[in-house]
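Participant: The following comprises the amino acid sequence and a computationally predicted model.
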Amino acid sequence: MARRDPSPPKDSPASAEGAADAAEEGYLTGQLLVAMPGMSDPRFARSVICLCAHSAEGAMGIVLNQPLPSLTFDDLLAQLKLDPVPPARRIRLTQGGPVEGGRGFVLHTADWETEGSLKVTTGLALTASIEILKAIAEGGGPRQGVLALGYAGWGPGQLDDEIQGNAWLNVPADEALLFAEQPDQLWRVAMSRLGIDPSALSGSAGHA
């Protein structure tokens, strides 16, 4: 299994046009990766990852279904000294991946953006700034979002090789999957979207 700890690809699509170009080239920006049952890396067992960038330079994504039970949104606001605490609204937290685990990223609907937001698709963006946390705490911000600590990253060709090696399936993303209220069920739900019964798969089964 290829390692998943390089820096994000230098030429990550930073606009809707870039994301569209990546999709046209056969890349999977904006789709969900779903780990096969035989995933050999325990950090990604039964993981569902939103690919925020995928190109010839590599890929980066956010794991959606590894909750952070030891840290709450209120705790994070307090640590960052952001008001108000308690906040007017909250979003759930997830362990986004093994790279830069102390850095926060909000994956969110694109109805709210700020300078530096990465446009993943027409309706989806990724923001790593204090402004979005403050906006959410005050009751505003994007309609839907999830706060990730860290991310998953792949170097040039690594993810493509893993997909060819049957480590991952891919499924189109929608808000029900991206912002699932029960992340512990997300892997099975994503599998069912593909018409797959996980119990019927072996680690060497084919890929989408």
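Facilitator: Nice, I can see it.
Participant: going forward, measure contacts and count neighbours with C-alpha atoms only.
Facilitator: Will do.
Participant: residues touching the most centrally placed residue in the chain, list them.
Facilitator: The residue lying closest to the centre of the chain (C-alpha atoms, centre = their mean) is Ile62, at 2.4 Å. With contact taken as C-alpha atoms under 8 Å, 6 or more residues apart in numbering, Ile62 is in contact with 49-52, 96-97, 107, 148, 150-152.
Participant: now do 10 Å
Facilitator: The neighbours of Ile62, taking C-alpha atoms under 10 Å, 6 or more residues apart in numbering as the test, are 32-33, 47-52, 94-97, 105-107, 126, 146-153.
Participant: give me the element it is part of.
Facilitator: strand 58-63 (DSSP states H and E).
Participant: before we go on, here's another structure to hold up against the first:
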Amino acid sequence: MRHPHVGDLLVASADLLDPNFAGAVVLIVDLDEEGALGIVLNQRTPLLVADALPQWADIASEPGRLHRGGPVGVDGALALGRVRESGAEPIGWQQIVGDLGLVDLDTPVEMMEGALASFRVFVGYAGWGSGQLEAEIAEGSWYVVPCEAGDAFVEAIEELRRHVLRRQPGELAWVSTRPADPELN
């Protein structure tokens, strides 16, 4: 069992039936002894960034929609951005992994224009208390795998779980082809 770190992905196993996380791919953005915080990457909403945060609409990556980051704190938003230049750290951007980081939505947009190659806004987040995530991993609800910076910005988010699992070594690559209900196989 791989222990999670900031910048890892949690990929829901077929055994995870919680409707908030069934089929989810979650990026861990904070992790300490008090718990973990993550952003669900593959749940899009019908809402436009332009309607909720018009000042950020021009730099939002396609399709310009808000994404559902998780069931906690749905009255707030978190944003992820990829910097254009490797090693660049614009004000208001905090690295997670590689050129992927959190974007502070209180930062003036003008400071981010031109600095970000990709930008996406997520409503809410996923949260776990102390020891809760580790227990869910131990019971087989989550696979812990490395993140690639582009995972947060794929357009075909319905394929993200399968794509992430397929690139893993060994048995996890096989899991990517498993149907949700193995009895239908």
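Facilitator: Noted; the coordinates are in hand. Computed from a predicted model, the values in this text were never measured in an experiment.
Participant: After superposition, what's the TM-score, could you say?
Facilitator: Laid over one another, the chains give 0.78 as their TM-score (TM-score structural alignment, normalised by the length of structure 2), with 168 aligned residues with a C-alpha RMSD of 2.5 Å.
Participant: Aligned counterpart of the residue nearest to the centre of structure 1 in structure 2, please.
Facilitator: With TM-score structural alignment as the criterion, Ile62 of structure 1 lines up with Ile39 in structure 2.
Participant: Excluding chain neighbours, what is closest to its match?
Facilitator: Nearest residue to Ile39 of structure 2, sequence neighbours excluded (C-alpha to C-alpha, 6 or more residues apart in numbering): Gly69, at 4.6 Å.
Participant: List the contacts of the one you found.
Facilitator: With contact taken as C-alpha under 10 Å, 6+ apart, Gly69 of structure 2 is in contact with 26-27, 38-45, 76-79, 121-126.
Participant: let's go with 6 Å and repeat that
Facilitator: By C-alpha atoms under 6 Å, 6 or more residues apart in numbering, the residues touching Gly69 of structure 2 are 39-40, 122-125.
Participant: in the superposed pair, what's the mean gap between the longest strand seen in structure 2 and structure 1?
Facilitator: For structure 2, the strand that runs over the most residues, judged by DSSP state E, is strand 116-129. Comparison of strand 116-129 of structure 2 with structure 1 after fitting gives an average deviation of 1.0 Å (mean C-alpha distance after the TM-score superposition for structure 1).
Participant: In structure 1, what stretch matches that strand?
Facilitator: Mapping strand 116-129 of structure 2 onto structure 1 (TM-score structural alignment) gives residues 142-155.
Participant: what does the matching stretch rub up against?
Facilitator: Contacts made with stretch 142-155 of structure 1 from outside it, assessed by C-alpha under 6 Å, 6+ apart, are listed as 4-6, 8, 58-62, 91-97, 99-109, 111-112.
Participant: What residue in structure 1 is paired with Glu158 of structure 2?
Facilitator: For Glu158 of structure 2, the equivalent position in structure 1 is taken to be Asp184, counting by TM-score structural alignment.
Participant: so its match sits in a helix?
Facilitator: Yes: applying DSSP: H, G, I helix; E, B strand; the rest coil, one finds Asp184 of structure 1 inside a helix.
Participant: That one and Ser47 of structure 1, how far apart?
Facilitator: In this structure, Asp184 of structure 1 and Ser47 of structure 1 are 10 Å apart, going by C-alpha to C-alpha, to the nearest Å.
Participant: More neighbours: which of those two?
Facilitator: When Asp184 of structure 1 and Ser47 are compared for neighbours, Ser47 comes out ahead with 24 against 15, by other C-alpha atoms under 10 Å.
Participant: How about the contacts made by the counterpart of that one in structure 2?
Facilitator: Using TM-score structural alignment to pair residues, one finds that Ser47 of structure 1 aligns to Ala24 in structure 2. Applying C-alpha under 6 Å, 6+ apart, we find Ala24 of structure 2 in contact with Ala12.
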